[in-house]
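heads up, no residue letters with this:
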């Protein structure tokens, strides 16, 4: 397949190689851009933008399309911090609501933290930021001349026939 005068080779394992360079097929961000005004981030969220952004840049796999994930991480980390602040301010009462009937429920602040944690885990998985996420992304690389265990068994079976 030809694309922008580059020959692209598709391997059976889904790996895509560029025959003329080792650059990925998309332009990675070399530096972190300022958050765009259309993201409508407040000052605290901008702080998280830069904090997460520099970590994302270290992965060397972030493109401009990934900035929406950076916005998501900034928003939810700020929401999580605000909820934690309220819980600490109110003490134990910040964790549990007690109604006149005696029934109890977790507060909205706890629910926000749970929701933020879920969204932050998704962003982490997207970029492979945690040890667990990096292990999921990591693939075994073997030389082309090295056979897999399955290939060795097939060779022995065909040689025996």
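Ah, there it is. None of the values given here were measured: they were computed from a predicted structure.

C-alpha only now, for contacts and for neighbours.
Noted.

what are the ranges of the strands in the chain?
Ranges of strands in the chain, per DSSP state E, are 2-3, 6-10, 16-18, 96-98, 104-106.

Export the ones you listed to a markdown table and append columns for mean neighbour count.
Shown next, in a markdown table, are the strands of the chain (neighbours: other Cα atoms under 10 Å):
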| stretch | mean neighbour count |
| --- | --- |
| strand 2-3 | 8 |
| strand 6-10 | 13 |
| strand 16-18 | 15 |
| strand 96-98 | 14 |
| strand 104-106 | 12 |
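
Tell me the spacing between residue 26 and residue 18.
For residue 26, the distance to residue 18 (Cα to Cα, to the nearest Å) stands at 11 Å.

tell me, how many neighbours does residue 110 end up with?
With neighbours defined by other Cα atoms under 10 Å, the count for residue 110 comes to 19.

want to compare, so here's the second one:
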């Protein structure tokens, strides 16, 4: 039985079982082997398409990328382009005007370019977490690898403290 045709079912007892996927589930979770071109209905501009392919190839490498994930790819492409545009504008205008806007009254505020940069980073972090692309995200997805009968460091410390 291929690993690709299996799903893991978690029970309340903490025991995981692998079961065969139904035909509907196999279709739903069909893993893409190649990155499709962005659909015209996604309305990506040329720079966003560049990011589509840049992220897309990484997503396909996870071997868990399905057609349902294309909206996440679209999100990544749009927000990476917005991030790059904001950084270009910040660099062009410098600290005053690019990072901080100053009003006629003398009051200061974070510029719209910084706000866009922060929003883009937030959305890109969400996409990264969805696919487990960063070291931090991969650690969250990691399963406990302790060898049967081997205690982890925390258990060893507790054992020494209590007897």
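Alright, I've got the coordinates. What you see is a predicted model; the values in this text were computed from it and never measured.

which residues touch residue 98 of structure 2?
Each residue near residue 98 of structure 2 by Cα atoms under 8 Å, 6 or more residues apart in numbering is listed here: 89-92, 111, 113-114.

6 Å - rerun?
Residues in contact with residue 98 of structure 2 (Cα atoms under 6 Å, 6 or more residues apart in numbering) are residue 90.

now residue 24 of structure 2
With Cα under 6 Å, 6+ apart as the criterion, no residue contacts residue 24 of structure 2.

How about residues contacting stretch 135-150 of structure 2?
Residues outside stretch 135-150 of structure 2 that contact it (Cα under 6 Å, 6+ apart): 129, 132.

list the buried ones in that stretch?
Using 16 or more other Cα atoms under 10 Å as the test for burial, stretch 135-150 of structure 2 gives residue 137.

Kindly report the same for stretch 120-128 of structure 2.
For stretch 120-128 of structure 2, a neighbour-count test (16+ other Cα under 10 Å) marks 120-121, 123-128 as buried.

Structure 1: matching residues for that one?
With TM-score structural alignment applied, stretch 120-128 of structure 2 matches the range 116-124 in structure 1.

what about that stretch, how far off from structure 2?
Stretch 116-124 of structure 1: mean distance to aligned residues in structure 2 after superposition is 0.3 Å, counting by mean Cα distance after the TM-score superposition for structure 1.

now what about that stretch, what contacts it?
Stretch 116-124 of structure 1 has contacts (Cα under 6 Å, 6+ apart) with 73, 76, 80.

Work out which residue lies at the spatial centre of structure 1.
Structure 1 has residue 126 as the residue nearest its centroid, 2.3 Å off, counting by Cα atoms, centre = their mean.
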